[in-house]
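S.K.: sequence unknown, structure follows:
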């Protein structure tokens, strides 16, 4: 029986594609299901490939600045490469544009995408344009990562400490169009620590920590009073479920965790990392210890693509 699209979740759709499109080439290390695909490259190096589509009405409102939309389109794919521990190198951009003022609006769109690409040393080497009833933009980004520095969603161990790289919630107020991919932070982490797992927070802490836990076949416990909330965010549900924070969510062994926390106490440490919980094998899924010392399940009620 064919299921109506409105009843298909993003995760369910991805799982269907993964089953139907299993790779044949042995050079494919990681296929569908992580922040980027991983393919063997030169000796000691992997190639990374990711693509993200932004659709008017789902990822940005009609009437938003085309320049900001272009910036965001490039930034979300760069964020995926960062979550794998890698460095972005090349990009292809495909755009569907409404006919009205198409040339003028396209210039704004590409100006935004180009500004983000330049900032992170990404060469835009091609793409495609077409007519569309509403704005759609899709950025494919290719990058690289050293084999020893590759970070996946699936490597967390029981007892690992859970971190985020910044403040959460309230992205709909504008941050989702102007955020900076945590590329510098990701490269610092993989070069100095054994990052056991990592994902970028595109759909919200609740959703993405559940994804990481599922991929690692573990549970997770987080603590409400440790979750860093963005300015103006007053309710924990916004920090958990608003989505599109594009911070890093990652795990470290207790030893590496304590070493990172010691480094952060030193003067002139320019990055912020927040330890919010730990991985566990006592249960599956994600639970949160509230400020009232009650344990609650954290579901997958974050950003919805369908």
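M.R.: Happy to help now that I have it. Just so you know, these numbers come straight off a predicted model, no measurement behind them.
S.K.: contacts and neighbour counts: CA atoms only from here.
M.R.: Fine.
S.K.: ok, residue 49 to residue 120 distance?
M.R.: Residue 49 sits 16 Å away from residue 120 when distances are taken as CA to CA, to the nearest Å.
S.K.: wait, residue 176
M.R.: Residue 176 is 18 Å from residue 120, by CA to CA.
S.K.: what about residue 139, helix or strand, and which?
M.R.: Per DSSP states H and E, residue 139 falls inside strand 136-146.
S.K.: beyond that strand, next helix or strand please.
M.R.: strand 161-164.
S.K.: just checking, what packs against that next one?
M.R.: strand 248-252, strand 274-280 (3 or more CA pairs under 8 Å, 6 or more residues apart in numbering; DSSP states H and E).
S.K.: from the contact counts, what lies against the longest one?
M.R.: In terms of contacts (3+ CA pairs under 8 Å, 6+ apart), strand 274-280 is packed against strand 161-164, strand 219-223.
S.K.: what angle do it and strand 219-223 make?
M.R.: For strand 274-280 against strand 219-223, the angle by axes from the mean of the first three to the mean of the last three CA atoms, to 10 degrees is 150 degrees.
S.K.: for comparison:
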């Protein structure tokens, strides 16, 4: 058996099973971030992510946009937990013939994202790879969240309504390079509505919603006709394209109507759509979504 026979999620479950967890670990593998005890007011969020040439960006992509995307992906994961980014480290792996100007532009994009969202880039590592090999940028970082307030994937409840922010699909048109993580919106939701579960949409609704349901030991019913599609995108794109980096969250039915009423007063330019509900019954079957070892 090789990893393409297994698939991404089963591989992760296999290699993380039994990893040592010290007493200060609140949430280990399986959520958008790890959660670690910090002090009497806050918990720490830990996250690492990478992007690889030919997988997450093309060789002719502007380096500044690549840099923005590399760090914004990690910021999006902090948003999914209801937290804030704090400090990031960068690991850069490039072939020796890479132009210095490309590297400088890459870091300019990272710096723009850090300044926009108010966090620090505090160091990292560089390494060469063999000539003509793809470049790889890995970002590891810390965030923080109020103590005991991290929003997990595993805490949705039967009957909760399922919401998504923004519009979905069409990442190939370029929005995966220029997206803005929903930090502000996630913090507002956490303060005023406290979603029962939340994650960001990185691999498509068809892949990510089943992950949330499985973590919460529930099923779901998704009304695909209600999926908010980006201009020029289809429902299939919304289900499967991935790299939307919008919020997917669940909320009790009693609060859902109130949220739908006031959301647009605060965020008139960001759609919010109820697309289904959680259930104790078996989930409907979805196909598609991105799997690194079984590409859609």
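M.R.: Now that the structure is in, tell me what you want to look at. None of these values were measured; they are calculated from a predicted model.
S.K.: TM-score for these two?
M.R.: Overlay of the two chains. TM-score (TM-score structural alignment, normalised by the length of the second structure): 0.94; 290 aligned residues with a CA RMSD of 1.5 Å.
S.K.: who's more crowded, residue 176 and residue 120 of the first structure?
M.R.: residue 176 (22 against 19; other CA atoms under 10 Å).
S.K.: is the more buried one in contact with residue 69, as I believe?
M.R.: No: contact between residue 176 of the first structure and residue 69 fails when scored by CA atoms under 8 Å: they sit 9.5 Å apart.
S.K.: now name the helix or strand holding the residue of the second structure most remote from its centre.
M.R.: Most distant from the centre of the second structure: residue 97, at 32.1 Å, with distances by CA atoms, centre = their mean. If you go by DSSP H and E, residue 97 of the second structure is not part of any helix or strand.
S.K.: what's the answer for the one 5 residues further on, then?
M.R.: Element membership for residue 102 of the second structure, per DSSP H and E: helix 100-117.
S.K.: give me the angle between that helix and strand 136-146.
M.R.: 10 degrees.
S.K.: Provide the aligned range in the first structure for helix 100-117 of the second structure.
M.R.: Mapped onto the first structure using TM-score structural alignment, helix 100-117 of the second structure covers residues 103-120.
S.K.: list the buried ones in that stretch?
M.R.: Across stretch 103-120 of the first structure, burial judged by 16 or more other CA atoms under 10 Å covers 105-106, 108-117, 120.
S.K.: go on, stretch 281-288 of the second structure?
M.R.: Under 16+ other CA under 10 Å, the buried positions of stretch 281-288 of the second structure are 283, 288.
S.K.: same deal with stretch 146-162 of the first structure?
M.R.: 146-147, 149-162.
S.K.: from residue 187 of the first structure, how far off is residue 149 of the first structure?
M.R.: For residue 149 of the first structure, the distance to residue 187 of the first structure - CA to CA - is 9 Å.
S.K.: whoops, I mixed them up, residue 20 of the first structure
M.R.: 33 Å.
S.K.: between those two, who's got more neighbours?
M.R.: The neighbour comparison of residue 20 of the first structure against residue 187 (other CA under 10 Å) goes to residue 187, with 19 against 9.
S.K.: how about the more buried one, secondary structure?
M.R.: helix (DSSP: H, G, I helix; E, B strand; the rest coil).
S.K.: residues contacting it?
M.R.: Neighbouring residues of residue 187 of the first structure by CA atoms under 8 Å, 6 or more residues apart in numbering: 82, 85, 86, 87.
S.K.: among those, which are in strands?
M.R.: residue 87 (DSSP state E).
S.K.: so which of the contacts of residue 187 of the first structure persist in the second structure?
M.R.: Of these, the ones still in contact in the second structure (both residues aligned by TM-score structural alignment, their matches' CA atoms under 8 Å) are 82, 85, 86.
S.K.: of all the residues you listed, which comes closest to residue 235 of the first structure?
M.R.: residue 82 (28.5 Å; CA to CA).
S.K.: mean deviation, the helix holding residue 102 of the second structure versus the first structure?
M.R.: By mean CA distance after the TM-score superposition for the first structure, the fitted helix 100-117 of the second structure averages 0.9 Å away from its aligned residues in the first structure.
S.K.: what separates the counterpart of residue 215 of the second structure in the first structure from residue 37 of the first structure, distance-wise?
M.R.: Aligning on TM-score structural alignment places residue 215 of the second structure opposite residue 215 in the first structure. As judged by CA to CA, residue 215 of the first structure and residue 37 of the first structure stand 15 Å apart.
S.K.: those two - which one has more neighbours?
M.R.: residue 37 (21 against 17).
S.K.: which residues touch the more buried one?
M.R.: Contacts of residue 37 of the first structure (CA under 8 Å, 6+ apart): 28, 29, 30, 31, 48, 49, 50.
S.K.: host element of the second one?
M.R.: Put plainly, it is residue 29 of the first structure. strand 28-30.
S.K.: so which bit of the second structure is that strand matched to?
M.R.: With TM-score structural alignment as the criterion, strand 28-30 of the first structure aligns to 25-27.
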